[in-house]
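Undergrad: only geometry, no sequence info:
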């Protein structure tokens, strides 16, 4: 699980990590190939070499490699080289590859970076491969597809949907005489639980340097947005939400409810490092798909609850958990699209994938998986189904410059927590510098 609390000098995740889906409708051409068209796509017999890159923990690496072997078994002419790393290291490696025009053929993509790579024509348009039948989207809704659109092009294939959540160790919480959070809990409830946990020698887990995820959630609960509709400025002009958010967080950090920044800086964000698994925390915040890796390692049953806060249904949204994209520089675009099609549609492959990359977008796959889900996987599917009924439409993909702003926000939050700047000063400074970044990237 990519933890929310991970200190990162590059693109952060724990959560990244990280972003929102768009509500634009996918053009009719993107709704899927016909059965006749799909049947006409015969496997190529020519030698094909593909590179594929993704981020994640060991469990994701293991099953993805197995899925690759499954694909190669029915496509013996295809050779696939795998490149994978933890989230932060992944983006550090990808950036110079993009600059050298040597990106892998298939790239796992995050919504925070979708506009940056797609808007600079580094990702191929997948619509022609849907039209040809190489990429089958017959059982995928237009709304699920539209989350991968940038500038009218489908530059990434949504692999699944998830929602912000909090993982809680309910059994340990109750054993300490505390009350487990309910779906309608507030920020005050969160603070009260954190204070009682601290008295029992436990932490509650927090947002740390993933404020780029949770500050926009907080803004949404106030009917505000992180970015304006055209992406040219921040979406808010009043600094009060920033001040209220960070004043509260600084209070919690000073009280010791969360891991210190120096300890966070040593983490890679994999599930094995989660403070719940280490026995130090009663909960952690993240995306619903990150629950599985931690829950499977836990000695006690874990549960999913929504984030706290009034108007949580306004803040909560269904997010494309991650994507597969094809690099524009790839010389094997159609073959790359065929692998992605296999990944999202093959039922046997998805018996390995299950909910790790989000609840599957294929209705046929989702239905086929129901009878074989583990108890922890059922919790993810049920939570996303609940979130679907208790959320609001997501925001468009972040504008170009958003990754730079995310780093600015992390740097700013660090200065706040280390008392190098007041929250009020930070609010003004952040807004001014963030707007300058967005203005620069619009030119």
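TA: Thanks, I have it. Predicted model only: the values in this text are computed from it and were never measured.
Undergrad: drop to CA atoms for contacts and neighbour counts, all remaining ones
TA: Will do.
Undergrad: For residue 107, which residues are in contact?
TA: 52, 53, 54, 323, 324, 325, 326, 327 (Cα atoms under 8 Å, 6 or more residues apart in numbering).
Undergrad: Recalculate using a threshold of 10 Å.
TA: 51-55, 83, 94, 123, 156, 323-327, 336 (Cα atoms under 10 Å, 6 or more residues apart in numbering).
Undergrad: Which ones among these map onto helices?
TA: Residues of the contacts of residue 107 located in helices (DSSP state H): 94, 336.
Undergrad: List the buried residues in stretch 106-125.
TA: If you call a residue buried by 16 or more other Cα atoms under 10 Å, then stretch 106-125 has these buried ones: 106-119, 122-125.
Undergrad: Among these, name the ones in strands.
TA: 106, 107, 108, 109 (DSSP state E).
Undergrad: The last one and residue 122 touch, don't they?
TA: No - contact status for residue 109 versus residue 122: not in contact, 11.8 Å apart, counting by Cα atoms under 10 Å.
Undergrad: overlap in contacts of the two?
TA: Contacts common to residue 109 and residue 122, judged by Cα under 10 Å, 6+ apart, are 155, 325, 326.
Undergrad: Name the nearest of those residues relative to residue 389.
TA: Set against residue 389, the nearest of these by Cα to Cα is residue 155 (27.9 Å).
Undergrad: OK, contacts around the spatially closest residue to the closest one that is not a sequence neighbour?
TA: Nearest in space to residue 155, with sequence neighbours left out and distances taken as Cα to Cα, 6 or more residues apart in numbering, is residue 125 at 4.8 Å. Residues near residue 125 by Cα under 10 Å, 6+ apart: 118, 149-150, 152-156, 325-328, 333.
Undergrad: Please pick the buried ones from the residues you listed.
TA: Buried among the contacts of residue 125 (16+ other Cα under 10 Å): 118, 149, 150, 153, 154, 155, 156, 325, 326, 327, 328, 333.
Undergrad: Confirm that residue 432 sits in a strand.
TA: No - assessed with DSSP: H, G, I helix; E, B strand; the rest coil, residue 432 is helix; it does not lie in a strand.
Undergrad: my guess is it meets residue 234, correct?
TA: Yes - Residue 432 is within contact range of residue 234, at 9.4 Å (criterion: Cα under 10 Å).
Undergrad: more neighbours, these two?
TA: Neighbours around residue 432 and residue 234, counted as other Cα atoms under 10 Å, are more numerous at residue 234. The numbers are 20 against 13.
Undergrad: burial of the closest residue to the more buried one other than its chain neighbours, as a residue count?
TA: With sequence-adjacent residues excluded and distances taken as Cα to Cα, 6+ apart, residue 234 is closest to residue 227, at 4.2 Å. Applying other Cα under 10 Å, we find 21 other residues in the vicinity of residue 227.
Undergrad: Below is structure B, check it against A:
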């Protein structure tokens, strides 16, 4: 039984428990008493995945929360990515879901749809006044807020200024350039004889969602369906083909190899490509591998685009269990992690950019130089950031692998761009149907 199957089985059992519990609780209210609000000492559990650095930073934030909230004790549960999800599914099936949990958009619709998560929109303990509104909307499933971004990133083009200078090519104006401009610039860089191709290819996100957003579409809809038509990715796959056949991007074999390489081995990270696409939180890793700074650029957009394609994607989220015995205290912890300067100083940008715009500015001189540039980009381009697309529908969490199969088929001549677009649409449709 694979992890997706185990997750579905475990959450189905959790749904039965949640339904039974709701029969004993007031309508719309989670089970549990007033806890610390009535003077009672309470303990809540907070689970997350991540590195040792994340564990250290998060524990510092927990310590600050406990100091500010006498009577509330937070028990920490943490581990690696794979083990986290297996354990969370098992805990949920057993009626033992942590009060506060770190959530991924890959599983958000699944957990929310099965009644595991507490709606956060009406939780008075969580102050949303300084939270980025576009980022807040990213935690909604079918119009209900179930998660708030613990950290955010955004799609960007990374450009190597040293290679542009060596090629005698000016850095493009990223507020006006189109996809045709991108292709033309990449071709010029490849022909300049500087020992690098113009760009890494497009191998999936962060471009796919942005491409569809520019057309007024999305991979998935808010109510859990495929959000685009079978021909809407034809231009996307045509660009993939044009970049490769023109020599602007590496050969097909190199592109497909990159799909399984870590970011520090991509062409943009090794100086073999002058440009590349990445989620913003990878800037530090890629620059570290390259050994020199890169320039952050907005994604190209055609003149008739309905959006820029820039948005804040939740690198991860905070959610509260619907079965928490202490929902008010759990919500207080989420509020503290998002809004309190002490938590901001402890967490910095390790999970991504803070959702609270004031905290984001407040830590700007405390984070690394690349992270300072990431924060400055959101300020300098505030007008470009739109609403995030709906989170992956139940069954659609592996969409990037589906897109990459389409890319491989186009590059190796197994499908033309229109066929690849139709195939991706059909495969995603089938995945959602099987999960439903």
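TA: Now that the structure is in, tell me what you want to look at. These numbers come from a predicted model, not from an experiment.
Undergrad: thinking again about what came up before, return the member of the contacts of residue 125 of structure 1 nearest to residue 64 of structure 1.
TA: residue 325 (15.8 Å).
Undergrad: The residue mapped onto the closest one from structure 2 and residue 335 of structure 2: what is the separation?
TA: Matched across to structure 2, residue 325 of structure 1 falls on residue 319, judged by TM-score structural alignment. Distance, residue 319 of structure 2 to residue 335 of structure 2, by Cα to Cα, to the nearest Å: 11 Å.
Undergrad: Quick check: neighbours shared by these two?
TA: residue 148.
Undergrad: What strand or helix carries the closest residue to residue 135 of structure 1 other than its chain neighbours?
TA: For residue 135 of structure 1, ignoring the flanking residues on the chain, the nearest one in space by Cα to Cα, 6+ apart is residue 341 at 4.8 Å. Assigned by DSSP states H and E, residue 341 of structure 1 belongs to helix 333-345.
Undergrad: Just give me the mean distance for that helix relative to structure 2.
TA: Relative to the matching residues in structure 2, helix 333-345 of structure 1 has an average distance of 3.6 Å after the fit, by mean Cα distance after the TM-score superposition for structure 1.
Undergrad: quick one: residue 52 of structure 2 and residue 79 touch, right?
TA: Yes - Residue 52 of structure 2 is within contact range of residue 79, at 9.2 Å (criterion: Cα under 10 Å).
Undergrad: Between those two, tell me which one has more neighbours.
TA: Between residue 52 of structure 2 and residue 79, residue 79 has the larger neighbour count (other Cα under 10 Å), namely 16 against 12.
Undergrad: Give the equivalent position in structure 1 for the more buried one.
TA: Using TM-score structural alignment, residue 79 of structure 2 sits opposite residue 83 in structure 1.
Undergrad: how near is that match to residue 349 of structure 1?
TA: 19 Å.
Undergrad: go on, residue 250 of structure 1?
TA: 45 Å.
Undergrad: If you count surrounding residues, which of the two has more?
TA: Between residue 250 of structure 1 and residue 349, residue 349 has the larger neighbour count (other Cα under 10 Å), namely 20 against 17.
Undergrad: Now do the SS call for the aligned partner of the more buried one in structure 2.
TA: Correspondence of residue 349 of structure 1 to structure 2, assessed by TM-score structural alignment: residue 343. Of the three states, residue 343 of structure 2 takes helix according to three-state DSSP.
Undergrad: looking at it, residue 439 of structure 1 is touching residue 233, isn't it?
TA: Yes - Residue 439 of structure 1 is within contact range of residue 233, at 7.0 Å (criterion: Cα under 10 Å).
Undergrad: Residue 45 of structure 2 in helix, strand or coil?
TA: strand.
Undergrad: what's the burial count for the corresponding residue of structure 2 for residue 303 of structure 1?
TA: Using TM-score structural alignment as the criterion, residue 303 of structure 1 maps onto residue 295 of structure 2. Neighbour count for residue 295 of structure 2, taken as other Cα under 10 Å: 14.
Undergrad: Quick check: closest non-adjacent residue to residue 295 of structure 2.
TA: residue 159 (5.0 Å).
Undergrad: How about residue 133 of structure 1?
TA: Nearest one to residue 133 of structure 1, counting by Cα to Cα, 6+ apart, is residue 38 at 4.6 Å.
Undergrad: And for residue 194 of structure 1?
TA: Nearest non-adjacent residue to residue 194 of structure 1, counting by Cα to Cα, 6+ apart: residue 204, 5.4 Å away.
Undergrad: Tell me if I'm right that that neighbour and residue 275 touch.
TA: Yes - Residue 204 of structure 1 is within contact range of residue 275, at 9.1 Å (criterion: Cα under 10 Å).
Undergrad: Mind picking the one among the contacts of residue 107 of structure 1 that's closest to residue 280 of structure 1?
TA: residue 55 (25.7 Å).
Undergrad: The closest one reaches residue 85, doesn't it?
TA: Yes - here residue 55 of structure 1 reaches residue 85: they are 4.9 Å apart, a contact under Cα under 10 Å.
Undergrad: Residue 174 of structure 2: neighbour count?
TA: Residue 174 of structure 2, neighbours per other Cα under 10 Å, totals 15.
Undergrad: Flag every buried residue along stretch 281-288 of structure 2.
TA: For stretch 281-288 of structure 2, burial by neighbour count (16+ other Cα under 10 Å) applies to 281, 283, 284, 286, 287.
Undergrad: Can you give me every residue that contacts the nearest residue to residue 228 of structure 1 once chain neighbours are set aside?
TA: With sequence-adjacent residues excluded and distances taken as Cα to Cα, 6+ apart, residue 228 of structure 1 is closest to residue 235, at 4.1 Å. Residues in contact with residue 235 of structure 1 (Cα under 10 Å, 6+ apart) are 216, 219, 224, 225, 226, 227, 228, 229, 435.
Undergrad: mapped onto structure 2, which of these hold?
TA: Using both residues aligned by TM-score structural alignment, their matches' Cα atoms under 10 Å, structure 2 keeps these contacts from the contacts of residue 235 of structure 1: 219, 224, 225, 226, 227, 228.
Undergrad: The first one matches what in structure 2?
TA: Okay, so that is residue 219 of structure 1. Aligned partner of residue 219 of structure 1 by TM-score structural alignment: residue 212.
Undergrad: Remind me which helix or strand that match belongs to.
TA: helix 207-214.
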